[in-house]
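> Can you look at this prediction? I've put the sequence above it.
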Amino acid sequence: MTDRVTAPHGAWPSPISASDVARGTRRLGFPATAGGEVWWEEARPEEGGRTTVMRCGPDGAAAELLEAPWSARTRVHEYGGRSFLPVPRRDDKALTRFGIVFADAGDQRLYLLDRGAREPRPLTPPPPFPGALRYGDPALSADGRRVVCVRERHGEDGRVDRAIVAVPLSGRAAEDPSAVAELVTGADFFASPTPSPDGEHLAWVAWNHPRMPWDGTELRVAALGPQGAERPYTLKGGVDESVLQPVWSGPARLRFVSDWSGWWNLYEIGLTGQAVALYPDEHEFTPGPMPLGARSCVPLADGRLVVLQGDADLAPAVYDPGTLELKPLDTGEFTTWETLDGDGEQVVGLASGPRAPQSLVRLDPATGRTTVLRSSREELPDPELLPVPRRTEFSGRYGATVHATVYPPARPGGTTAGPAPYAVWVHGGPVGRATCGLDLFKAYFTSRGIGVVDVNYSGSLGFGRTYRERIAGMWGVVDVEDAEAVAQALVDSGEADPERLAVRGPSAGGYTALLAASGRTFACATSLFGVADLLQLAATTHDYESHFLDTLVGPLPGYKATYRERSPITRADRVRVPVLLLQGTEDAVVPKEQAREFAKALADNGVRHALLEFEGEGHGFGSAESVERGLEAELAFYGEVFGFTPPGVPGVELVTEYPDPELEAEPLPELEDTGPRAAPARTEDAGDGGSGGDGGGQESPELIPWSSPAGEGTTEAGTESGPPATG
């Protein structure tokens, strides 16, 4: 029998250490199938977030293809996505053997690694400066001789242009840049370049500023001729319709996902004529438009489709075009699916569940049975230590529905009298989502007696276009209201202690947490690389999101006063509760100056706070050491505020003065003025498609968008999308 725990909430002894959470997890991404084999990306925090490419043959044995220091990652649209592609090659016996094309994280060039080769060889020309030419979302041409992909070109003046290009697998473009053929230009953004199986046409998705891909995109198609894509035209989509993920169902028909009805549903269209809804439903058939290369529909050889369908959590189903029936599949413990791939004969996907780690699985469409090919973790804690999610709909302001998932404190024998402390988690959206996949970040807290509630606040993905658009013009208002409403509902139900409520979030979630700290609901706030100054963000953010704030807040300069009023830095004088700030020194999305200015403002008002900077880390923490340190600091912070001492965890010092991180700790002899420390050499933000899910802590080791646009590739520890994210 398990002994009863007499320690207070938060100080329950737990075998789940921060080291356990930070180490031993690999993030799997972008499965691909061909010739009976399976490939995938695999990011590893213990290697600084390096992403390798793996292959699994029919025998089930996994082999690593990229050895250190090679790392596969694309930075197209900054947040990236699918960075590799299996390509058929011929050996002396004329047998097809597959190599891989991949984008290298360092120089962003495309490389080809032939089967059995030790070193890859470049396919694209060297960039004029690091990261100037980026390639992503690759697809194979019908003749197997070229890779068609999105190319992003950065100028030294900061300008960015994009195109869909064809890169020959012969390698001649590495020396002759003119061998890279521009097929499609003329839009600000491109995704999903998809050659038809007969090589006669190319389909793709395009959109322009100021829209984001969940706002409005176009599915376009063109004939492929000597001059590239000729006579392009729009098949579906527009400024108020989001069309995603085209898949050819023959030489002249396309299937795709569109939210024309208000939900991302499945459609089919020919090269002319009207689109037909295959299965109208008030559920989503995609996790969203990010990251690049995610797929939620794969055809089977008999003409049926395996699709993903649901809300924030998607599950597989089989659609039969002959009967128009959709049959959900019972996949057991795997209840949260991210992406699919298949070659007509086999279907694979990335999936997780409340007690199942993210895994690469082979799916039997006839039975729903899954076979695990690779797991993100080899060992898990005792299942009784893992939180059990309770999906709930709360009533927000004016009675609007707010979706959230409650994770009560759970530990064998861990019962104490009275309501528990709770942390309200705000995902790295604002257009992101939190799912119910296994998240050891949450277990780290719930197994110690701190409850977690993960809020899919207004603007989150998974609940239709109307729910997404609630945040238009209202970022910094509805997200804060939703977080407060969920916290108050838990208090009213007797689950949560009104005096021990925390709010925390990464990136855009950190923005919401800092704003909520100026209200009266929460006793403390934790911000992980959160946005503190909207005007500064608007001035410094990258091209992909350079107009996103136009929708979330309003276009500048007309809404300048609103930007100021909704910036946490402007409301810092209203904050009366302790704040923990976790920030990477090399964050190019939300620079460290934002956290420093907020810490200074708290110090000016005598508010207790802690600013912890993580040397060399970008927007999301890549190293296991940083993840571990940040997680322990957050627990110690709650202990300091809520009045308990977590056993075995270093304390965190809360101060009311601002110790400038740039000043040397000790002066040199003779009182020499040493000045500020030299800035460290710049490192790239940690990679995409990499390690972690949403979860909790430090979004390791992804590049997490401040907007976290729907990507399971964009995540913290196991559940958020998000982008990566924040995602």
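Okay, I see it. Numbers count the residues shown, from 1 in each chain.

> going forward, measure contacts between C-alpha atoms and count neighbours the same way
Fine.

> what about Ala513, how many residues close to it?
Other residues lying near Ala513 total 33 when counted by other CA atoms under 10 Å.

> State the three-state secondary structure for the residue nearest to Gly60 when sequence neighbours are not counted.
Ranked by CA to CA, 6 or more residues apart in numbering and with sequence neighbours excluded, the top spatial neighbour of Gly60 is Leu373, at 6.8 Å. Reducing the assignment at Leu373 to three states with DSSP: H, G, I helix; E, B strand; the rest coil gives strand.

> Run through the residues that contact Leu373.
Neighbour list for Leu373: 56, 60, 359-362 [criterion: CA atoms under 8 Å, 6 or more residues apart in numbering].

> Next up, a structure to set beside the first:
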Amino acid sequence: MRTSPPEPLAAALVEGRTSSLKEPLLRDGRLLWLEQRPQEQGRTTLMLRPAGGDTAVELTPSPHNLRSRVHEYGGGVYAVGGNDLVFVDDSDRCLWHLNLPGAPRRLTTPGPRAFADGLIDGPRRRWLGVMEAEGRDQLVAVPLAGGEPQRLHQPADFCGYAALSPDGRQLAWVEWQQPFMPWQRSQLWLAAVKQDGALEGARPVAGARPVAVAGSGPNATDAETDTYTDTSAISVFQPLWISPTELVVASDASGWWNLQRLDTASGAWQPLLPLEAEFAMPQWVYGMRTTAWDGQQLIAAAAREGAWQLGRVHLTPDRVGTPAAWEPLEQPFDDLAGLSAEAGTLVALASNPTSLEGLLELDLTTGSWRHSPAAPCPLQPEAISQPEPLWFAGHGGVRTHAWFYPPAGGAHAEAPLLVKGHSGPTAMARRGLSLGIQFWTSRGWSVVDVNYGGSTGFGRAYRERLDGQWGVVDVADCAAAAQALVAAGKASAARIAIEGGSAGGFTALAALCFTDVFRAGASRYGVTDPSALASESHRFEARYLDGLIGPWPEARATYEARSPLAHADQIRCPVVFFQGLDDQVVPPEQTERMAAALEANGIPVEVHRFAGEGHGFRSGSVRIQVLEATEAFFRRHFQR
């Protein structure tokens, strides 16, 4: 039975006021985290709550803006050890040092390079992390007293996620090489750290593949190379030391990102938790953490059936045959990220279907917790549309997952339906409260957030459904989800819209081209021409489409067959576009050409352009405009 709908949720309550929280960290009893503030044009600042205190202080007030440009997506913008804090400032892209609680000072000189993903090597008084310069990654050290970066290791291509052993004698990190992305094939590397800080004996210890690798050490040259042999085509995630000689890492060798333990003294590996669950996520940015060590115990977040669970990993002394035990930790949140732990306390970013994302602090001894959301929820619990799992027959009849949100008043056959295609395309439709989704349901829309083939959280085979099939599997899955809801009497076939950003924008446009299911579409900085993306993309994604579509330019015909721009004449419904003019990932030209092609065919089109915005909109006022303009566009063309 349908009930009276609540008041529609205002766009300003959805996008204009709530900060995004990132990279929480516990160190010496202090809690630190990043806040990206839409009301300050997306400026990101670092917050600190002192040990034993309840009041947070801002460490990097305006004009500081913490952001890394490594690989364009950045992440890992600060590191702390003792009273030493180092961060990346976007104004000059330099490293800055702050001796808590002092004032920041610049460590490096401005130049054509970017830094990210560092750690503090306290005894050697240096920051150690990634520098991207001249089209290559390097592991470098920068003295905390200031000075030029000192190269420690030159990978063949990409590197990051460095972790220093508790005694400072070993360094672990992750490397990967084109044409693969880190979630497709990557390697765990290990090196000894000499007394003078140089690396010795750098070698891959998991997931190796044949490639020439520049030698390690501060005096290494590109001519000094090692070669190594393929052991398995796997992906590794977040090396974490639990003792001076024991390392935990997630590996998908089993088909799932499961935890394994490496004894670096003997070289012996032990699978810890052989579960059909994912203890990792795609490494688009630095600073991701799904496991944490508090000094005595290992805590992890695992994704199963589209939801995350927090648990304690009970390690056994037997490093050969006995698996660890998994103990779920009772707490009400099932969308989790950014784990950090210390001395019996865990912090994480956490949300659930009725709670906005916030900082979860969990006492690992008593089980008590508190949750500090980034902003108060503007909705009463009874007004929130909660996600319902939807399993349906996707591309090729394969069982596929989505989250369905019924409209205010209850699902019914006349409801307009918004199909959401996530970005990546490796991302995951999650259960945490999204005010963006509630904006639509409060206006009487049904919403389905589709975990199409290629999504994370359901194992490697689910991710690999999209290999060579981008623009086919994702499109078919989004269309099938919509058709399943229409068949179930939960949506109107005459009023189905699809929207997405970046890769999700490509999926939306391709769905408008190659299916007759949708009646309107919205693309935010979406890929319109995969051929242009393959030939013009930035370094991190330069070969990404090799796996998603085919090698470029050998597979040119396939690119043309999948291109929304090349098939713009097949779109018969209105489309609205949103594009940042500073986008370095999907250049504005892609949107302009697509919009012009549709206009030439007489299709109703709107294009909204935003100066100063890149790939992903950071300004709250811009995000409000996008949401309001999308709703007005759909309402006008659906005559609601």
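Happy to help now that I have it. Here the structure is a predicted model, which means the values were calculated and not measured.

> what lines up against Gln170 of the second structure once you look at the first structure?
When the first structure is aligned by TM-score structural alignment, Gln170 of the second structure is paired with His201.

> Look up how far Gly616 of the first structure lies from the nearest residue to that match once chain neighbours are set aside.
Nearest-residue entry for His201 of the first structure: Ala223, 4.4 Å, with adjacent residues in sequence omitted and distances by CA to CA, 6+ apart. Using CA to CA, to the nearest Å, Ala223 of the first structure is found at 47 Å from Gly616 of the first structure.

> swap in Val167 of the first structure?
Per CA to CA, Val167 of the first structure is found 34 Å from Gly616 of the first structure.

> And Phe102 of the first structure, by the same measure?
Using CA to CA, one obtains 25 Å as the distance from Phe102 of the first structure to Gly616 of the first structure.

> before we move on, what about Trp337 of the first structure?
With distances taken as CA to CA, Trp337 of the first structure is found 32 Å from Gly616 of the first structure.

> So between Val167 and Gly616 of the first structure, which is more surrounded?
Comparing Val167 of the first structure with Gly616 by neighbour count (other CA under 10 Å), the higher total belongs to Val167, at 26 against 20.

> That one reaches Ala181, doesn't it?
Yes. Here Val167 of the first structure lies in contact with Ala181, judged by CA atoms under 8 Å, at a distance of 6.7 Å.

> Aligned counterpart of Thr245 of the second structure in the first structure, please.
So, by TM-score structural alignment, Thr245 of the second structure is matched to Ala252.

> Give me the number of neighbouring residues for that match.
Applying the criterion other CA under 10 Å, we find 15 residues in the vicinity of Ala252 of the first structure.

> quick one: contacts for it?
By CA under 8 Å, 6+ apart, Ala252 of the first structure lies in contact with 196, 270-271.

> residue closest to the middle of the second structure?
The geometric centre of the second structure, computed from its C-alpha atoms, lies nearest to Trp284 (CA atoms, centre = their mean), at 5.3 Å.

> where's it relative to Glu541 of the second structure, distance?
As judged by CA to CA, Trp284 of the second structure and Glu541 of the second structure stand 10 Å apart.

> now swap in Arg203 of the second structure and tell me
In terms of CA to CA, Arg203 of the second structure sits 25 Å off from Glu541 of the second structure.

> Would you mind measuring from the alignment partner in the second structure of Leu549 of the first structure to Val586 of the second structure?
By TM-score structural alignment, Leu549 of the first structure lines up with Leu545 in the second structure. Look at Leu545 of the second structure and Val586 of the second structure: by CA to CA, they are 13 Å apart.

> Neighbour count for those two, which is higher?
Set side by side, Leu545 of the second structure and Val586 give different neighbour counts by other CA under 10 Å, the larger being at Val586 (27 against 23).

> contacting residues for the more buried one?
When contacts are counted by CA under 8 Å, 6+ apart, Val586 of the second structure touches 502, 525-527, 533, 537, 615.

> wait, doesn't Leu13 of the second structure sit right on Pro378?
Yes. In terms of CA under 8 Å, Leu13 of the second structure counts as a neighbour of Pro378; the distance is 7.0 Å.

> Give me the nearest residue to Pro104 of the second structure, chain neighbours excluded.
What sits nearest to Pro104 of the second structure in space, not counting adjacent residues and going by CA to CA, 6+ apart, is Leu98, at 4.4 Å.

> Can you tell me how far Arg17 of the second structure is from Trp308 of the second structure?
Shown here: Arg17 of the second structure relative to Trp308 of the second structure, a distance of 26 Å by CA to CA.
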